[in-house]
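# Got a sequence here, can you build the structure:
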Amino acid sequence: MDPIVGKNLSEFLETLRLREEPMGLYHTEVKPEECLVPPGMEPPTPEREQRGEIDWQAVFASFSCVMGGIWRARKKKTAACFSAVQPGCPGGSFFLGFHKPQTETILKYVTTGIPGWSTGEKYCASPEALRTIFTYLDPVPAPAAYCVVKPLSHFAADEAPELVLFFSRPEPLCGLHQLATFVTNDPEVVMSPWSASCGSIVTWPFHYQRRGLNKAVLGGWDPSARKYVPPDELSFTVPYAMFLLMLERYHDSFLTTDTWSTVVKKAARSAKVWGEQ
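As a prediction, the model looks like this:
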């Protein structure tokens, strides 16, 4: 990983009043020796669905939210690892690029429901509307067998993340948001599209990269995944190159001004309210 990370990260986090180091996401053909993995799952692919080979009751019995896995990795300061046979859930398998298109069963489950089984999550008006969204999103296929998320401090000198994931409440988050524009000169650098929470930290960032767009993604809006983050917390995902620019240039930004010091005071009050100091 770039030497600037080890040199500047601690002070960078302190300046922003971020109480937790960010996580790095990368793909690899080698499963980390120490990592948290979800239960095994029948691959929920449309091909297997069409052949009637998926036992959906068994699939949902082994359900394990991707964000839940990352939350446990955050608390234990270790890695979370996902694969095509251990994706966490059918939605995660799709959003992490292990299969596409999404199955008809999940399209119905997320929208209007399945008679006699599920009333539906009602996150989109119809299966057809959701299919249109998923076709546009078109997740980038996972480029290796494993998708791994681990603390930045766990990356070796010869490793580098593809994406950097922050988890933050509004005060530090406003610093990240504004700093993204400072280092890119793009007033629309931060995007916040509809998605499952795992889509916000994986799928949409890679979607923008594939289109040649340098974007940060604000996420964590998925009601089903809110139980896996502390109150008031959202995610903020940036490409690794953008993160390096933040570390390199934050000293030149508003983060050194009196204006930011007022935000720091609010961040301290927030931490006190949540019993963090």
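
# CA atoms for contacts and neighbours, from now on please.
Noted.

# Tell me how many other residues surround residue 210.
Look at residue 210: counted by other CA atoms under 10 Å, it has 12 neighbours.

# Likewise for residue 202?
25.

# doesn't residue 94 make contact with it?
No. With contact defined as CA atoms under 8 Å, residue 202 and residue 94 do not form a contacting pair (10.8 Å).

# Could you also give me the structure for this second sequence? I'd like to compare it with the first:
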Amino acid sequence: GKLEGERYKKTPELVKEMMKHSPVFRAPGRFVVFKRWDRLEDDDNPEVVIFFAMPDVLSGLFTLANFDEFEPDGVFTPMGAGCGTIVQYPYLEKDSKRQRGVIGMFDVSARPFVPEDVLTFAVPMEKFVGMIENMDESFLITESWRTVQKRRNRE
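Sure, this is the predicted structure:
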């Protein structure tokens, strides 16, 4: 018969197997608060930072997240729901010995709710602080990045 559903995996069995191997996420509290960076207050304590970014910005975040890594996967892209890539996986990375960034919002069901040229980059706050500390000695001070910035400024 005809299969119903989203059809993001070839078979229902494959979905069940994927779900068995998906990491368990327990919300840190009754609510998870999302707040824009420019609206943070002194008593806020963000645990994860989420960027909704166009490809050029995403490439910068990706490169900066890998700047102090010798392994090639300082950023990863898990298959999953859009919310999983901005909440579940970044929160799980927060407790990892080697925190990584998460590129997301590839979920076809979530795509209509973000601009067509935007994906997400989410990272635990501790990793993000390290990224900020590395900025002044990274590619961000190079002519290559200035060229990318000029293109972004023209858009």
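
# give me every residue that touches the aligned residue in the first structure for residue 64 of the second structure.
Residue pairing (TM-score structural alignment): residue 64 of the second structure is matched to residue 179 of the first structure. Contact analysis of residue 179 of the first structure by CA atoms under 8 Å, 6 or more residues apart in numbering lists 246, 250, 253.

# same question, residue 200 of the first structure
Applying CA under 8 Å, 6+ apart to residue 200 of the first structure gives the contacts 192-193, 217-220, 235, 237.

# What are the boundaries of the strands in the stretch 1-150 of the first structure?
Secondary structure of the stretch 1-150 of the first structure by DSSP state E, counting those that start in this stretch: the strands cover 23-28, 80-82, 146-151.

# ok, which stretches of the first structure are helices?
Listed in chain order, the helices of the first structure (DSSP state H) span 3-16, 46-50, 56-61, 66-76, 90-95, 104-110, 127-137, 170-184, 197-198, 204-210, 240-249, 258-273.

# If you count neighbours, what's buried in the last one?
The neighbour-count check on helix 258-273 of the first structure (16 or more other CA atoms under 10 Å) flags 260, 263-264, 267, 270 as buried.

# so can I have a markdown table of those residues showing distance to residue 210 of the first structure?
Output for the buried residues of helix 258-273 of the first structure, formatted as a markdown table (distance: CA to CA, whole Å):
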| residue | distance to residue 210 of the first structure |
| --- | --- |
| 260 | 34 |
| 263 | 35 |
| 264 | 36 |
| 267 | 35 |
| 270 | 37 |
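
# which of those lies closest to residue 104 of the first structure?
Nearest to residue 104 of the first structure among those is residue 270, at 43.3 Å by CA to CA.

# Distance of the closest one relative to residue 257 of the first structure?
When distance is defined by CA to CA, to the nearest Å, residue 270 of the first structure is 20 Å away from residue 257 of the first structure.

# same check, this time on residue 203 of the first structure
For residue 203 of the first structure, the distance to residue 257 of the first structure - CA to CA - is 35 Å.

# do residue 245 of the first structure as well
For residue 245 of the first structure, the distance to residue 257 of the first structure (CA to CA) stands at 19 Å.

# More neighbours: which of the two?
Counted by other CA under 10 Å, residue 245 of the first structure and residue 257 do not tie: residue 245 has more neighbours, with 16 against 11.

# is it true that that one touches residue 183?
Yes. Using CA under 8 Å, residue 245 of the first structure is in contact with residue 183, at 6.3 Å.

# got a list of what the residue positioned nearest the centre of the first structure touches?
Centre of the first structure computed as the mean C-alpha position; nearest residue by CA atoms, centre = their mean is residue 201, 2.2 Å away. Taking CA under 8 Å, 6+ apart, we find residue 201 of the first structure in contact with 165, 217, 219, 235-237.

# Just the buried ones from those residues?
The buried subset of these - by 16+ other CA under 10 Å - is 165, 217, 219, 235-237.

# With respect to residue 109 of the first structure, which of these is nearest?
residue 219 (21.8 Å).
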